[in-house]
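Student: Have a look; sequence and predicted model below, questions after that.
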Amino acid sequence: MSMDELIAAARVNKAWPFQEAQRLLKRYPDGAKSDGSPILFETGYGPSGLPHIGTFQEVLRTTLVRRAFEAMIGARPEDGRTRLVAFSDDMDGLRKVPDNVPNHDMLASHLGKPLSRIPDPFDAGHESFAAHNNAMLRAFLDRFGFEYEFVASNDMYNSGRFDDALRQVLRTNQDILDIMLPTLREERRQTYSPILPISPVSGRVLQVPVEVVDAEAGTVRFTDEDGSDVEQSALGGMSKLQWKVDWAMRWYALGVDYEMYGKDLTDSGVQSGRIVKALGGRKPEGLIYEMFLDENGEKISKSKGNGLSIEEWLTYGSEESLGFYIFPNPKSAKQLHVGVIPRAVDDYWAFRERIAEQDLDKKLGNPAWNLLRAKGGWHADEAPGEGESLPVTYGLLLNLASVLGTQATPEALEDYLRSYLGEVDIRPELARLIHCAINYTRDFIVPTLSKRAPAANEAAALRALDAELATAPADIAAEELQTIVYEIGKREEFGFESLRDWFRGLYETLLGSEQGPRMGSFIALYGVENSRKLIGEALARA
């Protein structure tokens, strides 16, 4: 693939990352800013809690758009023509004590203070609560190999790097009030100020009316919690901004060109867009993505605990499968629960296998192609593992593990695989999925298994299948076994209305589930003699 071919294909591709990147290209037709600075992509993180799937999906999706844009302008990651900033809003005041952290009483005594100025409740050696969670964020992003620059609000405010932007907020204080006050309840209007001073006495972020004394000097006046009148600087970490104003100021100060956000922040995005314009800046490009739902179709809430954590997904599936599940249309809500994992794993590998035979336009729309290049960029002609496939599906591993039950160990599954495939090396990806399959089977399949007795016609068909297997050669291929199963199901004497009824009978009587694998592949993997034992056990229940 030549650079010219890639650029031409990327600029017309219909996959959503390229559609988003095309909007950026309209903003910068030459692929660069007039001052030569990099195109800046940003993601935001609130460090009052630990990173979660929402954090992962936002960084992943933004990275996909970034790589698509680089493809359109022929830039390599090492060229420095784009940047991705992971921004932590750690100057935000602590509003309530989280349920999932220790030392509640200590945290309660610091309510209202910036997260970056509260001791670490985990006693893990970090200088603050925010520093602990920021370290978790960086470790979280590094775990998945994201390329990013970490920027903390605390550092930007305290170092004075936000001071020029803060002066601009003070200069346009009334314009910002004119934007925000009509959107607030009457009671809130009485105390609302774009600038939140930090009390010199208590160290808390104050929600009080603020008078701008001298915008150029950065001086403001307000009434402190103890009733005293205070005149102090708003610069150098002595204040922070209201959320929507802070977001807009960040866009203005950093020159953010692209940031996506969830549907729940739609109104914030509108108001912050108006504020950044008042500051003299420009709202970034970006899409508004839909939220995750649980298996009942209800919005996932951290407080309700009805979501699925990164750790839970990686217990039962691979990180690539998580990226694959997240990849499709971000504007559609997705149910996020353990039941979606097996199909996501198998679909990822199916798409990955197709890459080698696809033309360039199809590759650009292939989720696996995008995910392989999210970490290293588009320019590698062959990403590591591109076009590879697994010798068995994850679904088949689950069925094998469920039949083995308590005897399902990594060693046992690997022995079956070697018997099925010959002496092959168990690649790391396959070894990882073997562990995941055992975990998933133990927690979600075995407790629900219920092998029913076969009906009379099913029992007759099972006897016929057993007779065929009794004469089958030891090295019979999976496809030949599949043909045998098919032919028995089509025989009129057994009275199946469709092959679907025959296969459902096999799954429910032999495996104890309503769905199952290609039976030829399963019999070949589990072994002919072991499969005959399953049939014998089913017939004994008839």
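Tutor: On my side now, so go ahead.

Student: drop to CA atoms for contacts and neighbour counts, all remaining ones
Tutor: OK.

Student: Please, where are all the helices along the stretch 51-200 of the chain?
Tutor: Counting by DSSP state H, counting those that start in this stretch, the stretch 51-200 of the chain has these helices, from start to end: 53-73, 104-108, 129-143, 153-159, 163-171, 173-180, 186-189.

Student: Does Arg418 touch Val424 like I think?
Tutor: Yes. In terms of CA atoms under 8 Å, Arg418 counts as a neighbour of Val424; the distance is 6.3 Å.

Student: where do the strands sit along the stretch 301-450 of the chain?
Tutor: 334-335 (DSSP state E, counting those that start in this stretch).

Student: just so I have it, where are all the helices in it?
Tutor: 310-316, 319-326, 341-354, 360-364, 367-376, 394-404, 410-421, 428-440.

Student: could you dump these to JSON lines with distance to Gly527 and mean neighbour count?
Tutor: Output for the helices of the stretch 301-450 of the chain, formatted as JSON lines (distance: least, CA to CA, whole Å; neighbours: other CA atoms under 10 Å):
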{"stretch": "helix 310-316", "distance to Gly527": "25", "mean neighbour count": "17"}
{"stretch": "helix 319-326", "distance to Gly527": "29", "mean neighbour count": "20"}
{"stretch": "helix 341-354", "distance to Gly527": "23", "mean neighbour count": "20"}
{"stretch": "helix 360-364", "distance to Gly527": "38", "mean neighbour count": "18"}
{"stretch": "helix 367-376", "distance to Gly527": "33", "mean neighbour count": "21"}
{"stretch": "helix 394-404", "distance to Gly527": "11", "mean neighbour count": "22"}
{"stretch": "helix 410-421", "distance to Gly527": "8", "mean neighbour count": "17"}
{"stretch": "helix 428-440", "distance to Gly527": "18", "mean neighbour count": "20"}
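
Student: putting a second one here so we can go through both:
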Amino acid sequence: MAWKGKRGDKEAFGGGCKMIFWADKLADEVIKREERLKRVKNLRVESGIGASGIPHLGSASDVARGWAVCLGIRDRGYDSDLIAFSDDRDGLRKVPLGFPESLKEYIGKPVSHIPDPFGCHESYGEHMSSLLLESLEKLGIDFKFYSGDRFYAKGELDREIGLALKEAERIKKVVEDWLGQDLRTVFFPICQSCGRIYTTRVTGWEPGKVFYVCDQEFEGKVSGKPFMVKGCGYQGECSFRDGKLAWKVEFAARWSRLKVCSEAYGKDLADSVRVNDWVSKNVFGWEPPLHARYELFLQKGGKKISKSVGNAITPQDWLRCGSPQSLNLLFFKRFTGTREIDLNSVPAYMDEVDWLEDVYFGREKIQNERELQHPKRLFEYIHYLKPPKKPGIHLPYLMLANILRMVPDLELAKKIVMELKGLDETEELEKRLRWAKNWVGERKAERPEIKPEELPALSELAEWLEKERDAEEIQGKVFELARKHGLKPSEFFQKLYLILLGSPYGPRMGKLIQLLGCKRVAEKLRESGPAGI
């Protein structure tokens, strides 16, 4: 049975009377269920890893959320492992955009049997899996990795393959009755002649061995263009270890073999999970794991993020620009509900991590005790239930980004920030500046709206700042120009802060401009108008 949080489900999302954080709720459900079933001591959580294309944020979020449930189980005194299972025996169906078109000849072959086009790993599948594993290690997630290709090769699923073949007609009927689909086969042999996996069909079997013919076809894609991949006509036999189960069966086989107690899934896999639950219980004799269904991340504009169409934002992209905790916040803040995401979201998540830390240490007051519980628990989870013992430095992300736009030299920018904020040089400050510098990259700054009546004051200030001035002189000049041009001084100051720091507030204006450099600020002001001032 899947647990499905809904909008307004206060208990599931951390609101309402009980204020149970979603990972804690799922951990409680898993423990309660396994105590009733009395079958295992280690409450294993599994997440699948696709290996057919560049892993994106959604790929990492699946594993990270599994890790959160695993942490919740451990926090209650139970043993729990997180399994990251790579689907690296899946066949390649599409050549991802931007990849060499020479991969076309390998479409239909298991990704672990395709040479790495980049030449740094033993196979295409290993290359793709390694990218996600690298990001999980950077996030500090503790997991046990399983390669599907090696799992099959070692015979780990021999029992389940035999049972699936024995009950193939029952499984096919369930798929047809429930989903209206024709499941051609429960097992795909790898053709010994052409090496493809989705062009084969089983014609007979005996313990440990299948007989097959390679006479099927499926649609492949290169550069977004479809074409038909046809079988070579070969007839032969192979062992259970030289093929793979269909998706409608494979999840169940893994759950049974690895004794999995919990696995979340995206809504796009709902039908497959439903069938696998039936197969797990009725064919393999393993009560299926507790599920939780989550929504998917989307590109800005609502397009699905895909490994094969070249629009993936990778965990590495995010971690170049933000902290592991900011990415955990993206993954853990909410379990359900579709979210549009791109790297422009990094500043907001970085600043929210700082806010959560202020709440956790009582520097940000929330009077309602029930409303306080959720951000505190969320802060603990983004630190894997080992939060820092004291708060760190907090610096608005866009302030750092805007300073770095005007002062690209990292060392000089660091000195300016230290002077503005009265900070000592620390490793944390260095990291924050490097994240912001990477984020700025080629990204253009968003221009604040400039009202026509503000243009003369900004233009005159820019001209006046062509000479270096001292802080007090600058402070007085800003007041003077606001009054001269009929502007409210408070609103003029806010506009200057928005232009210089991306925030309506900041340190004393005279000192800020002096530290940034009067000529740099003059240039920034001239760039801020609709067509320059």
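Tutor: Done, it's in. This one's a predicted model, so the numbers in the text were calculated from it and none came from an experiment.

Student: Out of the helices of the stretch 301-450 of structure 1, which is closest to Arg161 of structure 1?
Tutor: helix 367-376 (29.9 Å; CA to CA).

Student: hmm, back to that, for Leu372 of structure 1, find the nearest of the helices of the stretch 51-200 of structure 1.
Tutor: Nearest of these (CA to CA): helix 53-73, 10.3 Å.

Student: And the contacts of the closest one?
Tutor: With CA atoms under 8 Å, 6 or more residues apart in numbering as the test, helix 53-73 of structure 1 has contacts from 6-8, 10-11, 17-18, 20-22, 24-25, 30-31, 41-43, 45, 76-77, 82, 84, 86, 141, 146, 259-261, 308-310, 323, 326-327, 370-371, 373-374, 377-378.

Student: quick one, it and helix 129-143 angle?
Tutor: Counting by axes from the mean of the first three to the mean of the last three CA atoms, to 10 degrees, helix 53-73 of structure 1 lies at 50 degrees to helix 129-143.

Student: what angle sits between helix 53-73 of structure 1 and helix 319-326?
Tutor: Using the same axes, to 10 degrees: helix 53-73 of structure 1 against helix 319-326 is 80 degrees.

Student: Could you list the buried residues of helix 53-73 of structure 1?
Tutor: Buried residues in helix 53-73 of structure 1, counted by 16 or more other CA atoms under 10 Å: 53, 55-73.

Student: Aligned counterpart of Ala124 of structure 1 in structure 2, please.
Tutor: Alignment note (TM-score structural alignment): Ala124 of structure 1 maps to Cys120 of structure 2.

Student: Ignore what I typed, I meant Lys362 of structure 1.
Tutor: Counting by TM-score structural alignment, Lys362 of structure 1 corresponds to Gln373 in structure 2.

Student: Check the spacing between the nearest residue to that match once chain neighbours are set aside and Lys25 of structure 2 real quick.
Tutor: Of all residues not flanking Gln373 of structure 2 in the chain, Met19 sits nearest, at 6.7 Å (CA to CA, 6 or more residues apart in numbering). Counting by CA to CA, to the nearest Å, the separation of Met19 of structure 2 from Lys25 of structure 2 is 10 Å.

Student: anything in contact with each of the two?
Tutor: With CA under 8 Å, 6+ apart as the test, Met19 of structure 2 and Lys25 both reach Ala12.

Student: got the contact list for the alignment partner in structure 1 of Leu398 of structure 2?
Tutor: In structure 1, Leu398 of structure 2 lines up with Gly395, judged by TM-score structural alignment. Neighbour list for Gly395 of structure 1: Pro342, Arg343, Asp346, Gly516, Pro517 [criterion: CA under 8 Å, 6+ apart].

Student: residue range for stretch 244-260 of structure 2 in structure 1?
Tutor: Counting by TM-score structural alignment, stretch 244-260 of structure 2 corresponds to residues 240-256.

Student: Spatially central, which residue of structure 1 would that be?
Tutor: Gln57 (2.9 Å; CA atoms, centre = their mean).

Student: which one in structure 2 is aligned with that residue?
Tutor: Checking TM-score structural alignment: Gln57 of structure 1 goes with Ser61.

Student: Outside of stretch 131-140 of structure 2 itself, list whatever touches it.
Tutor: With CA under 8 Å, 6+ apart as the test, stretch 131-140 of structure 2 has contacts from Ile49, Ile54, Pro55, Ser59, Ala60, Ala64, Pro315, Gln316, Pro324.
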